[in-house]
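Asker: I need the structure of the sequence given here:
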Amino acid sequence: MAKAEVKAAKTTAIVDASVFNPLPTGARDGLPGPTRRRRAVSEGLLRTFEAWGYREVAPALLEYFEVLGRGLDDAMRERCVRFIEAGTGELIALRSDVTPQIARMVAQRVGGSVQAGDAMRLCYAATLVRLPAGHYDRAELHQVGVEYVGDGSPEADAELIGLADEALRGQGCATHRFDLAHTGVIRGMLAELELPPAAERELRGRLARKDREGLSAALERWGVRGKVGEAAASLCDLHGEPKLLAAAERKLAPLGPGVGEAVARLRAVVAALAAEHPGVHERLLVDLGEVRGFDYYTGMRLRVWAPGSSEPVVRGGRYDDMLARYGASLPATGFAVDLDALEEALLAAGVSVEGEQALAARMVAIAPPPKRASKALRAQLRAEAAAEARGARARGLRAWIDTELGLEAAQAMADRRDAARLSWLRVDGREIVRERWRRRASGWRQEKVMHGSSNT
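Answerer: Next comes the predicted model:
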């Protein structure tokens, strides 16, 4: 058996190197530094959301699978972590998406705390759990997001985009860009073309790859020709700055009224952004051939990208039919910030997040007392260490007590715990001596020595 000894001042711990302690696929631990940074980012985002009138809620971690599943597509239902509830036999699922939960929470309260005509602005911080889709996929997704229920206007969509921009800028993200699409474009085109399911899948695949030549050939094969075929193939090229929307509305007219309505809606959202959130407009791109999110969103679809992250830092859009699945016919729009993706972008940009630095710290260490020290003297030693820690905390420092440490061991531990101040208490004869040390660039320097006597 392979064993390695780890020596400490108090004891000698034996670590069995043959014992394997893996995590499940997709799970990750958060260590102190990154966890503190994540909390600072989450709290900063929530402060921005609350400043815009969004009230924080805490959706349940557990849901009945049948209830949660109403708001999920088939693929996402398959990724739910499920188990049988003891005593009832009901199928329970861990939270895999917050949006259906918000829909349920609001729908349950219509007629009570939610009155007709109310606009609900809600925000949350949550961890989602999903079965990973692959070996490198995440099983836990950490999100901070908003849901705006009860307003179906273009201005509501524009508000969400403006809020996302301000929230990201508040965290120091300044180079992000917005990708805007509308699922009604593809939905309207498919309704007009009336293609068989296999052809629809191929069309969506070629659009996703921007394969105009292949799409044109496929349309010809399906008998979609002339102006309709040309308009459908042109979706591969209709991505770029918002100014393309005016010409696109005319170019796509052969694809039917549904497509025209979707493009007109995007133009209205862009106009509202220019009027109310002008700083966003210059970083906005549109993609009329976007096919992702087609089965989830009913209107606008939003993605925000930032250098340093391979995933969008924000995902969102409009889902006007979601609340109807829970018994309340209300429009809704929302987005979620992917904290892992945002942190990657911030680290790549070298951004320091407000609040990520821990408070200055004083470690209070107690040296091993002499074997002959009385019980009362040992108790006083501990009491003075506690008083030293309390005083440090009262002055705004982090402070804690570690025991059985010689001076060098205490200084080494303080280094590992990022404590630049050290109080080392020891027994000298019948006295308790407090030595205060401070870590400087050149090493540890003694600041003060205080002697106290004991009657025991």
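Asker: all contacts plus neighbour counts: C-alpha atoms, from now on.
Answerer: Noted.
Asker: gap between the closest residue to residue 337 other than its chain neighbours and residue 277?
Answerer: Spatially, and ignoring its direct neighbours in sequence, residue 337 is nearest to residue 314 (4.5 Å; C-alpha to C-alpha, 6 or more residues apart in numbering). Residue 314 is 18 Å from residue 277, where distance means C-alpha to C-alpha, to the nearest Å.
Asker: can you check residue 177 too?
Answerer: Taking C-alpha to C-alpha, one finds residue 177 at 14 Å from residue 277.
Asker: other residues contacting whichever strand or helix holds residue 4?
Answerer: Element membership for residue 4 (DSSP states H and E) is strand 3-7. For strand 3-7, the surrounding residues in contact (C-alpha atoms under 8 Å, 6 or more residues apart in numbering) are 12, 13, 14, 15, 16, 17, 18.
Asker: between residue 314 and residue 277, who's got more neighbours?
Answerer: Remark: of residue 314 and residue 277, residue 314 carries more neighbours, 26 against 18, as counted by other C-alpha atoms under 10 Å.
Asker: got the contact list for that one?
Answerer: With C-alpha under 8 Å, 6+ apart, residue 314 has these contacts: 164, 302, 303, 304, 305, 335, 336, 337, 338.
Asker: number of nearby residues for residue 171?
Answerer: So residue 171, with other C-alpha under 10 Å, has 21 neighbours.
Asker: now it. Nearest residue, chain neighbours left out?
Answerer: Per C-alpha to C-alpha, 6+ apart, closest to residue 171 is residue 353, 6.3 Å.
Asker: next one: residue 434
Answerer: residue 425 (4.6 Å).
Asker: following up with a second sequence; could you model it the same way so I can compare the two?
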Amino acid sequence: MSTPPIRLPSGVRDFLPRAAARRRSLAEKVMAVFEAWGYARIITPYFECADVLERGLGAGGRASAIRFVEPGTGEVVALRPDITPQIARVVATRMQEIPGPIRLCYEGAVTRFAGEAGQREILQAGIELVDAPEPDGDAEVLAVAAAALAHMGLPEIRIDVGHVAPAAFVLGSAPDAASRVLIASALGRKDRAGVRSAARALPEGIAPLAEALATLWGPAQPTLDKAVALPWPEPVMAALEQLRVVLAAFGELAEQPAPSVTIDLGDLRGFDYYTGVRFAAYAGGAPDAVLRGGRYDELLGKYGRAAQATGFAIDLEAVAQAQRSIGVAPPSAVIGVAVHGAGASELARALRATGLRAVVQQRAPEAWGAWLRGAALDAAIVGDQLIGSDDGSRSAKRAIEEARAGDTKALIALLKAP
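Answerer: Prediction:
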């Protein structure tokens, strides 16, 4: 019987030092932004009891959850496809006595089943704002999203905002599930003719509203003006006015320069999950949204605490790939050196004390350059020579002697020199 090949499951991957550094740098940057806005970091487990986790998942989330039997207890557990339900559980149980608003942030991996493609592991970072009503809570999370996106190093950032009320009214007027599916599918494609055809099943007066939804996207102010000119029922009109107030409050709260804002009232992604304002962010180099979020006022009640809530998650992997596609360089690591030969330990300690990375290499490799590149180090100190990752060598006798005596400035200058 042959030995199976060494492999990874579908949808997951290893990140070598440069790729890992890019993703860790992104996570650290966005988490620093979240904490600067007053959000406290929380860590939740990679898997939970399936029935508990699934209380907070929409139909799509439940379908994407990967389940297995936990050997110790026999419980059916699930890898988390989303972190927001975990935050809801924590707030409703572990933090039930803490009054709102509660501001929490997180970063970590989620795993989702993706049909024939297998599974997909996604690196996320996000915030959740609990017990913050409309419109102030929505404006705040939009402002935090804009601040985080500003640190991503991507061009052409745009936040696309909507509200579930208009589409909910149209789809709720459909006579049956089949009609709803046809209308939703056409709206998802922005297919005005398809919407017109599918909307024939709607009551008189609502079909034109359905068709209009396929056109209600574009620059924020004119699109919103176009929407409010239509004969919506009072609850939808109130929601559109609420959206106008949210955008005005966002303009006041956001750090400048704020990204451009567009509106799309026909976007149905997350329709069964969000209850009010929803939004997504796009950037140059990324084929799809790099951030999604919105209001989910019904979620915490499923865990025992009725509370309004809103938040978003950034797809760090999508941001990392977008950075690479447009040529954004990975973050510069702290200079790292290998020290070889007599007195290596003492010299390495002196270099670490200055903030450099220093490793004692007891055995010289066959080729210093190839080894340094593989070890993600910049240079090797061998005797009185400084050897670079390109195998180039230069004398650094005086600088090394000064470093051994405790003065590392000259050696650090040499290491930083091209």
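Asker: TM-score for these two?
Answerer: After superposition, the two chains reach a TM-score (TM-score structural alignment, normalised by the length of the second structure) of 0.88; 398 aligned residues with a C-alpha RMSD of 2.6 Å.
Asker: thinking again about what came up before, TSV for the contacts of strand 3-7 of the first structure, including distance to residue 32 of the first structure?
Answerer: Rendered in TSV, the data for those read as follows (distance: C-alpha to C-alpha, whole Å):
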residue	distance to residue 32 of the first structure
12	25
13	23
14	24
15	22
16	25
17	24
18	26
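Asker: residue 346 of the second structure belongs to a strand?
Answerer: No: under DSSP: H, G, I helix; E, B strand; the rest coil, residue 346 of the second structure sits outside any strand and is assigned helix.
Asker: surely it and residue 404 touch.
Answerer: Yes: using C-alpha atoms under 8 Å as the test, residue 346 of the second structure is close enough to residue 404 to be in contact (7.3 Å).
Asker: look at those two and report which has more neighbours.
Answerer: In this view residue 346 of the second structure and residue 404 are compared by other C-alpha under 10 Å, and residue 404 has more residues nearby, 18 against 15.
Asker: circling back to that earlier point, closest to residue 225 of the first structure out of the contacts of residue 314 of the first structure?
Answerer: Using C-alpha to C-alpha, residue 302 comes nearest to residue 225 of the first structure of the contacts of residue 314 of the first structure, at 31.5 Å.
Asker: leaving out sequence neighbours, find the closest residue to the aligned partner of that closest one in the second structure.
Answerer: Matched by TM-score structural alignment, residue 302 of the first structure corresponds to residue 279 in the second structure. Spatial nearest neighbour of residue 279 of the second structure, chain neighbours left out: residue 161 (4.3 Å); criterion: C-alpha to C-alpha, 6+ apart.
Asker: tell me the centre residue of the second structure?
Answerer: residue 314 (1.7 Å; C-alpha atoms, centre = their mean).
Asker: element containing that one, please.
Answerer: strand 309-315.
Asker: do the same with residue 106 of the second structure
Answerer: strand 102-113.
Asker: residues in the first structure matched by that strand, start to end?
Answerer: Under TM-score structural alignment, the match for strand 102-113 of the second structure is residues 120-131.
Asker: which other residues reach that stretch?
Answerer: 42, 46, 49-50, 53-59, 79-81, 94-98, 138-150.
Asker: from the contacts of strand 3-7 of the first structure, pick the one nearest residue 349 of the first structure.
Answerer: residue 17 (38.0 Å).
Asker: sorry, back to before: corresponding residue for the residue nearest to residue 337 of the first structure in the second structure?
Answerer: Residue 314 of the first structure maps onto residue 291 in the second structure, by TM-score structural alignment.
Asker: likewise residue 65 of the first structure?
Answerer: Checking TM-score structural alignment: residue 65 of the first structure goes with residue 50.
Asker: would you agree its match is in contact with residue 67?
Answerer: Yes: using C-alpha under 8 Å, residue 50 of the second structure makes contact with residue 67 at a distance of 7.0 Å.
Asker: comparing those two, which residue is more hemmed in?
Answerer: residue 50 (20 against 16).
Asker: got a list of what that one touches?
Answerer: 67, 76, 77, 78.
Asker: and the corresponding residue of the first structure for the second one, how far from residue 216 of the first structure?
Answerer: Under the alignment (TM-score structural alignment), residue 76 of the second structure pairs with residue 91 in the first structure. Computed with C-alpha to C-alpha, the distance linking residue 91 of the first structure and residue 216 of the first structure is 47 Å.
Asker: the more surrounded of the two?
Answerer: More crowded of residue 91 of the first structure and residue 216, by other C-alpha under 10 Å: residue 216, with 20 against 14.
Asker: which strand or helix spans residue 127 of the second structure?
Answerer: strand 119-130.
Asker: mean shift of that strand relative to the first structure?
Answerer: Taken against the first structure, strand 119-130 of the second structure registers an average deviation of 1.0 Å after superposition, with mean C-alpha distance after the TM-score superposition for the first structure.
Asker: tell me the angle that strand makes with strand 102-113.
Answerer: With axes from the mean of the first three to the mean of the last three C-alpha atoms, to 10 degrees defining the directions, strand 119-130 of the second structure sits at 160 degrees from strand 102-113.
Asker: which strands and helices sit next to strand 119-130 of the second structure?
Answerer: Judged by 3 or more C-alpha pairs under 8 Å, 6 or more residues apart in numbering; DSSP states H and E, strand 119-130 of the second structure is in contact with helix 17-36, strand 102-113, helix 136-149, strand 309-315, helix 316-325.
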